[in-house]
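following is a predicted model, sequence given first.
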Amino acid sequence: MQQNNGGPRTGPSRAVRLESFGGPEVLTVQDVPEPQAGAGQIRVRVAAAGLNPMDWFMTADAETAARFGLSLPAGFGTDYAGVVDQVGAGASGYAVGDRVFGSALSRAVADFVVVDANGNIATGVAHHTPDRVDDRTAATLSIAGSTASAALDVLDLGPEDTVLIGGAGGGVGVFAVQLARITGARVIGTGSPSTAEYLRSLGAEPVAYGDGLTARVRDLEGGPVTAALDLHGTDTVHVARELGIPDRRICTIATVVDGVPAANGANAAPDALENIARLVASDRLHVPIAAAFPIEDIRAAVELQSARHVRGKVVIDL
C-alpha cells in the first residue's frame, strides 16, 4: 500500500529539462506531471540539488548522452536532498517525512524525484540524512563524495603517506583532501595561486599547478610524495611518475591512462556515503557552499559551475 503525504497529487511540478543537447542555453524550467512512486519506490520532495561537472558534460552532445543512457527530452542534475513524501508498495526502509539525500541520474533538479528504495545510480539512490546535516550540504555529497572515497580506497592512504592531489580545489577535491587528511596522510594540493588560502582551509599544502610543478613539489619540505590523485586530467599523473611514484599508487577520475588505476563513484564502498554524512554531522568534514541559486536561474548556476573556478559546491534551491 502506498503511503502519501497529503494524498495523491497529480498537478504540474517544476523540472529542468532539455529538448536538445548543448550548453546552459538549452536548459529550461518546465511544468511537468508529478511523478508517482510505484512498487518498490519512494518519491522525494526535493529541497536542494547539487551540481557536478558530469551534469553538463553528459548532456553536452548526443554521443556523450547515449553513453549514459540518456535520450531527449532529458532532465538535468544528479545529486539531490529532500523529504520522502510517498512510499510505494513493498518499499522498505523509508517512511513519509524521512529526510534523505542521494542521486537520480540527470533528473535531480526538479520538485520531485522518484527512486528505487534499493536502487543504484541508474534507478536512483536514497540515503537517510543525519539530523545535523542541512539539505544544501546533503545535496552535494553523492557524486563528489563517492568519487573521492572510491579514489582514496585505490590509494589506501595512511599516516606514513604524502599524497599529491591535482585539482584539489574542485568539487571532488573538497572531499578528497579532507578524507585523505582523516586517514592521517599529508596532503599537497595543486591549484592556482589565488586558491592557496582556500586549499589550506581544507587541510592541504598548496602548490601552484603548471610548468615546473615537479620541481616545486620536490622543493617542499616534509619528505617524498608516496601517492597521487589526478582529479582533472593527466598532468598530475605525469608529475607523479617524474617523482618516482609507482603507477599502482596513482589514481585518475576524469581520464584513462595505461597502467594507472581509475575510479568513479560507482566503485565506492556500499557504506561510503553514510560514512561521509556522519563525518559532516560530526563536524569532521566541511563542504563549502560557493553559491546557491533558485531553479529559475539554472543557466547562471551551470555557467558558474562549468567555469571550474568555483571554490566549493554550487546548489539549486527548490
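Done, it's in.

make it CA atoms for all contacts and neighbour counts henceforth
Noted.

all helices of the stretch 1-150 of the chain, in order?
Using DSSP state H, counting those that start in this stretch, the helices assigned to the stretch 1-150 of the chain run over residues 53-57, 62-67, 135-138, 142-155.

okay, now the one to match up with it:
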Amino acid sequence: MTDTSPTVIAVGYGGPDVLRVIEIDPGDPGPGEVLLDIRAAAVNPIDWKLYAPSPHADPTRLPMRLGFEVAGVVAAVGPSVRWLSPGDEVIAWRVRGGYTGRLVVPEQVTVRKPASLDWAAASGLLLTGATAVHTLTATRTGTGDVVLVHGGSGGVGRMVVQLAALRGARVIATASPASHDDLRALGAEPVAYGTGLVERVREAAGAPVTVAIDTVGSDEALDSSVELVADRTRIATIAGFARAAGLGVLALGGGPGADPGTQVREAARAQLVELAADQALDVAVAGVYPLDQVALAHEVSRAGHARGKLVLTP
C-alpha cells in the first residue's frame, strides 16, 4: 500500500469555499499505469466550472476531485509499462484528480518533461497548448493569414498568439493595456477591447482579417469576429457556445454542441513539448500556490485577470 496524500475535493456545488484538502490513498499502479509524485498541478477554468452552481448539478458526483494536468516524477510502475521507469520526469494530461501529492495515471497520457522546462511551466503547457492547436487547425490558419485573437493575454490566448505566429500568420490580439508589451514580445499587435474594437482592429490590420479565434466568449468578441471575417468557418470560439451555432461559427472544446477535437489535441502533445523545450513557446506562470491555498487560486482564476497560468504545488 502507498502512503496517503493530500488531495483537493469539492464537497458541494458553489464557490471556492466548497473546496477541502483531505488525505487519500492513491493506490498502486495497475497494468499500463504509473504512480507519480506530483510536483505541480495547473489550474484551469474548467476546474472551477465543474463545481459551479448549475440547474443540472449532479449530487452523485460529489465529492469531486479536480485537476486535469500535472507534472511529476515517476515513483512506481505497474505491469506492462513500456517506456517509463521510476525517477523519470513527466508531464501528464489528461488526468483525473491532479490536485494531489501522488496520483496513478495511465502511461499513455504522459510525455517526458524537458529538463529546460521548470515544474510549474511544465504542468501548464498541454491543456492550453492543445486547445490552441485545435483552434488553429480547425480554422486552417497558416502563412499569410491575419488572425484576430480575443483574450490574447489569457492562458489559451497566449498560446494561440505564439503558435499562429510560428505558422507564419500575422496576429492581432485583444487585451488590456497592461498586457500589450507582453503580447508584442510574443509577436502580436495588441489592441484594447471595448467600444470601437472593430475600427481599431481594421486600423491595426491594414488588410482583411481572415481568421478570428475567441477565447473569451463575450458578445463583443463574437460580434466583432463575424463583422471582420468574411468566412465564418474560419471563426472559432472555445467559450461562446450559446451563440456559436446561430452565428455559423465553430464551437470547439467541451461545451454543448462543440467539437472536442480529441485526436488533434492528443497529437499536439509532442509538438508542444518540443517547442517548449526549444524555448520557442513560452508558458507564463502568473502564480504558484500551495495546495492548501487552492480556494485562493480559484478566486484569482475566476476573476479572469491572471496573465498566465496559475499552479498548485503539493
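Received it, and whenever you're ready, just let me know what you need. Being a predicted model, the structure only gives us computed values, none of them experimental.

quick check: TM-score for this pair?
In this superposition the chains share a TM-score of 0.90, using TM-score structural alignment, normalised by the length of the second structure; 302 aligned residues with a CA RMSD of 1.9 Å.

circling back: and the helices of the stretch 1-150 of the first structure: which comes nearest V225 of the first structure?
Closest to V225 of the first structure of these is helix 142-155 (CA to CA; 12.5 Å).

what stretch of the second structure does that closest one fall on?
Residues 126-139 of the second structure are where helix 142-155 of the first structure lands when matched by TM-score structural alignment.

contacts for that stretch, please.
Defining contact as CA atoms under 8 Å, 6 or more residues apart in numbering, one finds that stretch 126-139 of the second structure is touched by 69, 93-94, 155-157, 159-160, 163-164, 211, 213, 233-237, 252-253, 261, 264-266, 268-269, 272.

could you do stretch 28-42 of the second structure as well?
Here stretch 28-42 of the second structure makes contact (CA under 8 Å, 6+ apart) with 1-2, 67-82, 98-108, 119-120, 123-124, 309-314.

do the same with stretch 177-191 of the second structure
Here stretch 177-191 of the second structure has contacts from 152-153, 158, 161-162, 165, 170-176, 192, 197, 200-201, 204, 307, using CA under 8 Å, 6+ apart.

list the buried residues for stretch 176-185 of the second structure?
Using 16 or more other CA atoms under 10 Å as the test for burial, stretch 176-185 of the second structure gives S179, H180, D182, L183.

quick one, strands of the stretch 151-300 of the first structure?
Assigned by DSSP state E, counting those that start in this stretch, the strands in the stretch 151-300 of the first structure fall at 162-166, 186-191, 205-208, 227-230, 250-252, 289-294.

including mean neighbour count and distance to F21 of the first structure, could these go into a markdown table?
As requested, these are exported to a markdown table (neighbours: other CA atoms under 10 Å; distance: least, CA to CA, whole Å):
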| stretch | mean neighbour count | distance to F21 of the first structure |
| --- | --- | --- |
| strand 162-166 | 27 | 30 |
| strand 186-191 | 25 | 31 |
| strand 205-208 | 20 | 35 |
| strand 227-230 | 28 | 28 |
| strand 250-252 | 27 | 27 |
| strand 289-294 | 15 | 22 |
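
so for S306 of the first structure, which of those strands sits nearest?
The closest of these to S306 of the first structure is strand 289-294. By CA to CA, the value is 13.0 Å.

pull up the aligned stretch in the second structure for the closest one.
Aligning strand 289-294 of the first structure against the second structure (TM-score structural alignment) gives residues 285-290.

one step back: any chance of the buried residues of stretch 176-185 of the second structure in JSON lines, with distance to E299 of the second structure too?
Below are those laid out as JSON lines (distance: CA to CA, whole Å):
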{"residue": "S179", "distance to E299 of the second structure": "20"}
{"residue": "H180", "distance to E299 of the second structure": "24"}
{"residue": "D182", "distance to E299 of the second structure": "24"}
{"residue": "L183", "distance to E299 of the second structure": "25"}
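
just those residues: which are in helices?
Secondary structure assignment by DSSP state H places H180, D182, L183 of those in helices.

so who does P16 of the second structure touch?
By CA under 8 Å, 6+ apart, the contact list for P16 of the second structure reads W48, A295, L296, H298, E299.

if any of the contacts of stretch 28-42 of the second structure are buried, give me the PyMOL selection for them.
Here is the PyMOL selection string for the buried members of the contacts of stretch 28-42 of the second structure, based on 16+ other CA under 10 Å:
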select buried, resi 67+68+69+70+71+72+73+74+75+76+77+78+81+98+99+100+101+102+103+104+105+106+107+119+120+123+124+309+310+311+312+313+314
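
counterpart of A227 of the first structure over in the second structure?
In the second structure, A227 of the first structure lines up with V211, judged by TM-score structural alignment.
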